[in-house]
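Asks: This is a predicted model, with the sequence first.
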Amino acid sequence: MDLRRGRRTGVTLSLQEPLEADGQLTLADTLPDEVNMEAGCESRADAARLRALVDALPARERAIMRQRYGFDGAPKTQQQTAQALHISRSYVSRLEKRALEYLRGRWPAE
């Protein structure tokens, strides 16, 4: 039974194993590199910084930003957010605008 299982999995290859006799080209060199690790780290750092700024907002503004921009699920419209918070849509609009101005002012300029 163990012998059959080993036959199905095949040979294990290393990404650093040379593909040519001279050893210049490895398997890792032939695979596409679609993920830019540095950009991913920057994106995660920006997302963490944005979440920290949103968490610093007053409770109602924080709830509006989380709902409107989908922090806790799918983004909601101003009307849906207003209904969930039992306030008017225009008040949601004003608070959202104030929160965005706060975030813009605290976000580092590049």
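Replies: All right, it came through fine.
Asks: can we go C-alpha only for contacts and neighbour counts from here?
Replies: OK.
Asks: buried set for the strand or helix carrying D46?
Replies: Assigned by DSSP states H and E, D46 belongs to helix 37-55. By 16 or more other Cα atoms under 10 Å, the buried positions in helix 37-55 come out as L53, V54.
Asks: which helices and strands sit right next to it?
Replies: The contact analysis (3 or more Cα pairs under 8 Å, 6 or more residues apart in numbering; DSSP states H and E) places helix 37-55 against helix 59-68, helix 89-106.
Asks: Let's have the ones you listed in a markdown table, adding mean neighbour count and distance to Q83.
Replies: Converted to a markdown table, these look like this (neighbours: other Cα atoms under 10 Å; distance: least, Cα to Cα, whole Å):
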| stretch | mean neighbour count | distance to Q83 |
| --- | --- | --- |
| helix 59-68 | 19 | 11 |
| helix 89-106 | 15 | 8 |
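Asks: hold the first one in mind and look at this next one:
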Amino acid sequence: MKKVRAEVSLYDPIGIDKEGNEISLIDILGTDPELVADLVESSFERRRLLKTINKLSTRERKVLEMRFGLHNNGKKTQREIAKELGISRSYVSRIEKRALTKLIKEFTLENKAK
């Protein structure tokens, strides 16, 4: 409960304007409310993904980071990853599939816990 109390919604009222209307944080950010909400949600999801990726093996994590350009690195093909790691492209594919399956399972478990 303590953690939830500290959370703030972009739509919570933060004051009243000159006409007596409630103002929320989303109103004063100066951009389309849906865009801001999407950016905030995307940022939280990215952090959640990066945290969950740390539960993978070193090799699985490395393959996903290279494949999807995580940590602001460029995306690489399976062939490029295979060459860099000195393994076959099909092995990269199997590692990628196994890692993605683990992530999906982890996210599913987290969502059920909520």
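Replies: Sure, I can see it. Keep in mind that what you see is a predicted model, and the values were worked out from it rather than measured.
Asks: re the thing from before, make a markdown table from the helices and strands packed on helix 37-55 of the first structure and add distance to Q80 of the first structure to it.
Replies: Output for those, formatted as a markdown table (distance: least, Cα to Cα, whole Å):
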| stretch | distance to Q80 of the first structure |
| --- | --- |
| helix 59-68 | 9 |
| helix 89-106 | 8 |
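Asks: So for N36 of the first structure, which of these sits nearest?
Replies: N36 of the first structure lies closest, by Cα to Cα, to one member of those: helix 89-106, at 26.8 Å.
Asks: So what touches that closest one?
Replies: With contact meaning Cα atoms under 8 Å, 6 or more residues apart in numbering, helix 89-106 of the first structure is reached by L53, V54, L57, E61, R62, I64, M65, Q78, Q79, T81, A82.
Asks: Give me the mean distance between that helix and the second structure.
Replies: For helix 89-106 of the first structure, the mean deviation from the second structure after alignment is 0.5 Å (mean Cα distance after the TM-score superposition for the first structure).
Asks: Just the angle for that helix relative to helix 37-55, thanks.
Replies: 130 degrees (axes from the mean of the first three to the mean of the last three Cα atoms, to 10 degrees).
Asks: Pick out the residue closest to the middle of the second structure.
Replies: The residue lying closest to the centre of the second structure (Cα atoms, centre = their mean) is R46, at 1.8 Å.
Asks: what about it, distance to V92 of the second structure?
Replies: Here the criterion is Cα to Cα, to the nearest Å. By it, R46 of the second structure lies 23 Å from V92 of the second structure.
Asks: before we move on, what about I81 of the second structure?
Replies: Distance from I81 of the second structure to V92 of the second structure, by Cα to Cα: 7 Å.
Asks: Show me the common contact partners of those two, please.
Replies: With contacts defined as Cα under 8 Å, 6+ apart, the residues adjacent to both I81 of the second structure and V92 are V63.
Asks: Was I right to think G69 of the second structure contacts I81?
Replies: No: G69 of the second structure is beyond contact range of I81, at 11.6 Å (criterion: Cα atoms under 8 Å).
Asks: between these two, who's got more neighbours?
Replies: Legend: neighbour count by other Cα atoms under 10 Å for G69 of the second structure and I81, higher for I81 (21 against 13).
Asks: can you confirm I26 of the second structure is in a helix?
Replies: Yes: checked against DSSP: H, G, I helix; E, B strand; the rest coil, I26 of the second structure lies within a helix.
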